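Chemist: Please work out how this folds:
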Amino acid sequence: MGRIPIGPIIEGGKKAGKIIKENHKEITAFISLLSAGGKVIKENTVKKKESNKTEEKLPHRKVRYNQYKKILMELDSQNRNELFQYILEVEQFIQQIKNEENKELGVKKPIHKNRIKNWNDILIQIKDKMNAKDYLEFIKIYNNPNYHSEYFKGFERVVEKFKKLNNREKYDDLLKYIAEITNRSIEQIKKDFSLTD
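Modeler: Alright, predicted model coming up:
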């Protein structure tokens, strides 16, 4: 084996030592920062793995149910299309539970009834929000025929029919149409739209 010259290694070690000695505070802070960053990354990775395992264990409907509890807080910012999609999905889940209830033994009936009740509670809130938002948009369109509703995007025919009925001399058909879509009483609609005789 050949000899390795030790002189350059010693010189390099002295230079490194001098740099470390002169920049001790910065190097210590940098190492602490790297250590803390590594710790945070490790903690986040562990938390993410744990939450993924928890969600993987939960059935899809249960995951969606938990998501819907959060969605209910954000219904004001949703348009009609989004609300309608939520209604369809929740109705589908309710039907799935009813189908499961019919297939399984009577022992699980209370569990299924409770699930149906929970999903119905969500469905009612979404439908009520959609009815309220529909009603408010109709009032805006009624008061300003040039008003463009972003809320009704994808449901332009609903607005077209409303405008068509609004251009007639008699308001009976308009009142029935609004009542049908929003589940409001005709008396309330007359009052809110200033259509009293």
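Chemist: Please count neighbours and contacts with C-alpha atoms only from this point.
Modeler: Fine.
Chemist: Which of the residues in the strand or helix carrying Glu26 are classified as buried?
Modeler: Under the assignment given by DSSP states H and E, the secondary-structure element containing Glu26 is helix 24-57. For helix 24-57, a neighbour-count test (16 or more other CA atoms under 10 Å) marks nothing as buried.
Chemist: Run the chain-centre distance for it.
Modeler: Relative to the chain's own centre, helix 24-57 is displaced by 28 Å; criterion: CA atoms, centre = their mean, to the nearest Å.
Chemist: Run through who's touching the next helix or strand after it.
Modeler: Under the assignment DSSP H and E, the closest C-terminal helix or strand after helix 24-57 is helix 60-71. The set of residues that contact helix 60-71 without belonging to it, under CA atoms under 8 Å, 6 or more residues apart in numbering, is 55, 93, 119, 122.
Chemist: Equivalent analysis for stretch 116-134, please.
Modeler: Applying CA under 8 Å, 6+ apart, the set of residues contacting stretch 116-134 from outside is 65, 68-69, 72, 75-76, 80, 83-84, 86-87, 90-91, 93-94, 97-98, 181-183.
Chemist: Now the buried members of the residues you listed.
Modeler: Judged by neighbour count, with buriedness set by 16+ other CA under 10 Å, the buried members of the contacts of stretch 116-134 are 65, 68, 75, 80, 83, 86-87, 90-91, 93-94, 97-98, 182.
Chemist: quick one more, to check against the first:
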Amino acid sequence: MPKIPVKEIFKAVAPKVAKAAKDGTGDFIKKNPKVVIDGWNSIAKARKERFEKKQNHLQRQHSKYQNEILPKLDSYSYIQLTSYKREVESYIKQISQEEEQLVIGKHLHSKRSKSKSWKQILIHIEDKIKNRNYEEFLKAYNSPSYESNYLDAKVINDMRNIENKNELYKYIHRYTEGNMKDIERDFF
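Modeler: Take a look at the predicted model:
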């Protein structure tokens, strides 16, 4: 069976264009309609299978985040949490790009793991990072012997080595995005 380029198949959909084709496409389509239809169906089937494969992966990942990762956010290190955050951001980006590319994308995406649901997961992870960072800084600030399993020792040591209070507040704010008044109150 001869291979037909996708452009040629699209010409088959528009009969006027196919009739006007001077390169023999119109004749091929007229003589071999079953081949053209089978080719079109094969392309449609391959696209559907590829989409379903992605769909299933994202659904599995969504379930993993909902059932395994979110309930145990307290047990992960800063590096693990930021890794999860980046992964969720990439899923959100992938979903939005696919929605733009697919003609019926919004309908299909509403059946699969929803972008809104992924954004909720992202918010949970970001909040956990900010809160946990604040807690760890506070523990390290109040106890010189405290060693964090969550934050890298270099981050804690850098904080401890800052002598200027305003610089300390900025440093903590960079990691926690906390309210400056709260930071100034807690790290006096």
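Chemist: Next, the angle from the helix holding Glu26 of structure 1 to helix 60-71.
Modeler: Angular relation of helix 24-57 of structure 1 and helix 60-71 on a 0 to 180 degree scale: 120 degrees, by axes from the mean of the first three to the mean of the last three CA atoms, to 10 degrees.
Chemist: how about the aligned partner of Gly178 of structure 2 in structure 1, secondary structure?
Modeler: By TM-score structural alignment, Gly178 of structure 2 lines up with Arg184 in structure 1. Recorded secondary structure, Arg184 of structure 1: coil (DSSP: H, G, I helix; E, B strand; the rest coil).
Chemist: From the buried ones among the contacts of stretch 116-134 of structure 1, which land in helices?
Modeler: Assigned to helices by DSSP state H, the following of those qualify: 65, 68, 80, 83, 86-87, 90-91, 93-94, 97-98, 182.
Chemist: which one of those is nearest Lys140 of structure 1?
Modeler: Nearest to Lys140 of structure 1, judged by CA to CA, of these is Thr182 at 14.3 Å.
Chemist: What count of nearby residues applies to the residue nearest to that closest one when sequence neighbours are not counted?
Modeler: Ranked by CA to CA, 6 or more residues apart in numbering and with sequence neighbours excluded, the top spatial neighbour of Thr182 of structure 1 is Asn131, at 4.5 Å. Here the count is done by other CA atoms under 10 Å, and Asn131 of structure 1 has 20 residues near it.
Chemist: Can you tell me the element Asn131 of structure 1 falls in?
Modeler: Here Asn131 of structure 1 sits within helix 109-143, counting by DSSP H and E.
Chemist: list the buried ones in that helix?
Modeler: Of the residues in helix 109-143 of structure 1, those buried under the neighbour-count criterion (16+ other CA under 10 Å) are 112, 115-116, 119-120, 122-123, 126-127, 129-135, 137-138, 140-141.
Chemist: relative to helix 109-143, how tilted is the very next helix or strand once past that helix?
Modeler: Tracing the chain C-terminally past helix 109-143 of structure 1 and defining elements by DSSP H and E, one meets helix 156-166 next. Orientation note: helix 156-166 of structure 1 sits at an angle of 50 degrees relative to helix 109-143 (the same axes, to 10 degrees).
Chemist: So which bits of helix 156-166 of structure 1 are buried?
Modeler: 158-159, 162-163, 165-166.
Chemist: okay if I get the residues you listed as JSON lines plus distance to Glu150 of structure 1?
Modeler: What follows is the buried residues of helix 156-166 of structure 1, written out as JSON lines (distance: CA to CA, whole Å):
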{"residue": "Val158", "distance to Glu150 of structure 1": "13"}
{"residue": "Val159", "distance to Glu150 of structure 1": "11"}
{"residue": "Phe162", "distance to Glu150 of structure 1": "15"}
{"residue": "Lys163", "distance to Glu150 of structure 1": "16"}
{"residue": "Leu165", "distance to Glu150 of structure 1": "20"}
{"residue": "Asn166", "distance to Glu150 of structure 1": "20"}
